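*Asks:* Provided below are the primary sequence and the corresponding predicted coordinates.
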Amino acid sequence: MKRRMLGSAGLGLAVALLITGCGAGQITQTDTQEAAINGASAQAGTIAIRDAELAFPEGIQPPAYLQGSNAEVFMSIVNQGGRVDELVSASSDAATNVTIQGERSLPGGASLAISPAAPTAGRQLHGEIVIEGLRRELRPGQTIVATLNFRDAGAVEVELPIMSPHEPRTSGGQGEGGH
């Protein structure tokens, strides 16, 4: 009787292991999920680029960057390594020039906030990047590629989308349903 119970228990355990092992090594739904942010991410060695995007174009309807205009860049650059690295240059085929101002040196374990205005909280490093002289009109939903060159980490391409507006979207005079 004990042998039969042990045999049944062993068989049940083997079936349970077989069933749970069937999913091992399979592609899961979460393996390709991205963070729920609008900006792009990129990596070059120990340098991580996070939430990279262009400022939302203000003052023109419909919103757009006109050919020849400038666009300000927002992003966080994080040095995940232990050694100091430096943002040496930036470029884009979509513009005539890319300028960098402010802090360029990035100590190990530190982050550099790239934005038009310095961060108000903490002692975060701050720099500015401006895409100058866009070669084409650029509207929300479109992107441009910028290349950032670091002294040690090398070059990294970042696809820059236009950020979402800060103001909520209105119905455009089409009533409450927005039809």
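*Replies:* Perfect, thanks for sending it.
*Asks:* alpha carbons only for contacts and neighbour counts from here, please
*Replies:* Noted.
*Asks:* how about the helices of the protein, start to end?
*Replies:* Counting by DSSP state H, the chain has helices at residues 2-21.
*Asks:* how far out from the middle of the chain is stretch 98-106?
*Replies:* From the chain centre to the centre of stretch 98-106 is a distance of 19 Å (CA atoms, centre = their mean, to the nearest Å).
*Asks:* quick check: buried residues in that stretch?
*Replies:* Applying a neighbour-count criterion of 16 or more other CA atoms under 10 Å, the buried positions in stretch 98-106 are 98, 100, 104-106.
*Asks:* for residue 14, state which of those is nearest.
*Replies:* Residue 14 has its nearest neighbour among these in residue 106, at 54.0 Å by CA to CA.
*Asks:* how about the contacts made by the closest one?
*Replies:* 78-79, 84-87, 112 (CA atoms under 8 Å, 6 or more residues apart in numbering).
*Asks:* ditto for residue 105
*Replies:* Residue 105 neighbours (CA under 8 Å, 6+ apart): 84-87.
*Asks:* that older thread, so of the contacts of residue 106, which ones are in strands?
*Replies:* Judged by DSSP state E, the contacts of residue 106 include 78-79, 85-87, 112 as members of strands.
*Asks:* where neighbours are concerned, which of those residues has the most?
*Replies:* residue 79 (24 neighbours; other CA atoms under 10 Å).
*Asks:* quick check: the gap between it and residue 38.
*Replies:* To residue 38, residue 79 is 21 Å away according to CA to CA, to the nearest Å.
*Asks:* the residue nearest to residue 69 when sequence neighbours are not counted: neighbouring residues, count only.
*Replies:* If the residues on either side of it in the chain are set aside, residue 69 comes closest to residue 133, at 5.1 Å by CA to CA, 6 or more residues apart in numbering. For residue 133, the neighbour count with other CA under 10 Å is 17.
*Asks:* surely residue 133 meets residue 95?
*Replies:* Yes: using CA atoms under 8 Å, residue 133 makes contact with residue 95 at a distance of 5.2 Å.
*Asks:* next one for the comparison:
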Amino acid sequence: MSSAEQNLITRLRLLPVVLGIGAAVLASGCSAGQITQTDTQVPAVNGSMGTVKQIAVRDVQLAFPAGKTYFSKGESASLLLTIANSGDATDKLVAVSSPQFGSGAQIVGDASIPGFHAISATATAVTPVSTTSPTATSTTGTSTTGTSTTGTSTTGTSTTGTSTTGTSTTGTSASTTVTTTTSAPELPIGSIQIQLVGLTADKLLPGQTVQVTFTFANAGDLTLNVPIAATPHPRDDK
């Protein structure tokens, strides 16, 4: 047998060994490291999610509009979400705002989140209170001394139940969006309701998102792009 034939037989005998080693390397590469199929997977939910410090906000959605397929200008929308606190100290959701809802937000219930606990927000039909509207004040060249006014308006300024003594304000202007927190003893422990008030666009359709900022007492701000939840009604295939 020639040397060339011997070399060919040797290579053929080593081929299964080489193939086996290569298969083992590929298998180990698919199950570990940064190229795994699971390193970029996210939870199978429709809503947005984000984390700020020890606070995690999960599955944030706008509740599907009742009795219609979109939100109209001026309407309110309920937020659906879960807030989890992975820290030791209690935190609290103190404000919610959105540039697409010009009249602020209304939080109903106790929005405190104890350490290693979670709370959830469910849909609400609560009527927005008047204090959720933006408050704009402008006073020019006025002076009030020892007066008390209730429900009066002067030069674009509205004052309710306030008392001012010896003050003078010239050329000032302020605009504030208020988040109103309302107690609701009927809500279960760990459950709140959040309502964005006063849609500024003509329509808000499924598939569109709105920017919502959540402000926590300790963790700070978290801003998310929030979609509309899927319709609860069954699809008509006819």
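*Replies:* Great, that's in hand. The model shown is predicted, which means the values in this text are computed figures rather than measured ones.
*Asks:* TM-score, when you put one on top of the other?
*Replies:* After superposition, the two chains reach a TM-score (TM-score structural alignment, normalised by the length of structure 1) of 0.77; 158 aligned residues with a CA RMSD of 2.6 Å.
*Asks:* looking at the ones in strands among the contacts of residue 106 of structure 1, which one is closest to residue 47 of structure 1?
*Replies:* residue 79 (4.7 Å).
*Asks:* counterpart of the closest one over in structure 2?
*Replies:* In structure 2, residue 79 of structure 1 lines up with residue 85, judged by TM-score structural alignment.
*Asks:* so that match sits right up against residue 115, yeah?
*Replies:* Yes: under the criterion of CA under 8 Å, residue 85 of structure 2 makes contact with residue 115 at 5.5 Å.
*Asks:* quick check: neighbours shared by those two?
*Replies:* With CA under 8 Å, 6+ apart as the test, residue 85 of structure 2 and residue 115 both reach residue 91.
*Asks:* can you tell me which of the ones in strands among the contacts of residue 106 of structure 1 is nearest residue 55 of structure 1?
*Replies:* Relative to residue 55 of structure 1, the closest of those is residue 112; by CA to CA it sits at 17.2 Å.
*Asks:* so what corresponds to the closest one in structure 2?
*Replies:* Under the alignment (TM-score structural alignment), residue 112 of structure 1 maps onto residue 119.
*Asks:* I'd say that match and residue 92 touch.
*Replies:* No: judged on CA under 8 Å, residue 119 of structure 2 makes no contact with residue 92 at a distance of 10.4 Å.
*Asks:* now for these two: what residues contact both?
*Replies:* Overlap between the contact sets of residue 119 of structure 2 and residue 92, as judged by CA under 8 Å, 6+ apart, is given by 111, 113.
*Asks:* endpoints of stretch 36-43 of structure 2, how far apart?
*Replies:* 16 Å.
*Asks:* what's stretch 48-61 of structure 1 in contact with?
*Replies:* 37-43, 63-65, 71-80, 140, 158-165.
*Asks:* now it, how far from the centre of its chain.
*Replies:* Worked out by CA atoms, centre = their mean, stretch 48-61 of structure 1 lies 12 Å from the chain centre.
*Asks:* and if you look at stretch 30-48 of structure 2?
*Replies:* Averaging C-alpha positions (CA atoms, centre = their mean) puts stretch 30-48 of structure 2 22 Å from its chain's average.
*Asks:* please apply the same query to stretch 217-235 of structure 2.
*Replies:* A distance of 5 Å separates the centroid of the chain from that of stretch 217-235 of structure 2, by CA atoms, centre = their mean.
*Asks:* got the buried residues for it?
*Replies:* Result for stretch 217-235 of structure 2 [16+ other CA under 10 Å]: buried residues 218-219, 221-229.
*Asks:* what lines up against residue 107 of structure 2 once you look at structure 1?
*Replies:* Under TM-score structural alignment, residue 107 of structure 2 pairs with residue 100 in structure 1.
*Asks:* so who does its match touch?
*Replies:* With contact set as CA under 8 Å, 6+ apart, residue 100 of structure 1 has these partners: 89-90, 127-130.
*Asks:* how about those residues in a markdown table, adding distance to residue 28 of structure 1 and neighbour count?
*Replies:* Listed next are the contacts of residue 100 of structure 1 as a markdown table, based on distance: CA to CA, whole Å; neighbours: other CA atoms under 10 Å:
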| residue | distance to residue 28 of structure 1 | neighbour count |
| --- | --- | --- |
| 89 | 39 | 16 |
| 90 | 37 | 20 |
| 127 | 39 | 22 |
| 128 | 39 | 21 |
| 129 | 38 | 21 |
| 130 | 39 | 21 |
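*Asks:* out of those residues, which is nearest to residue 23 of structure 1?
*Replies:* For the contacts of residue 100 of structure 1, the nearest to residue 23 of structure 1 is residue 90 (44.3 Å; CA to CA).
*Asks:* right, and residue 85 of structure 1 touches residue 79 too?
*Replies:* Yes: assessed by CA under 8 Å, residue 85 of structure 1 is found in contact with residue 79 at 7.5 Å.
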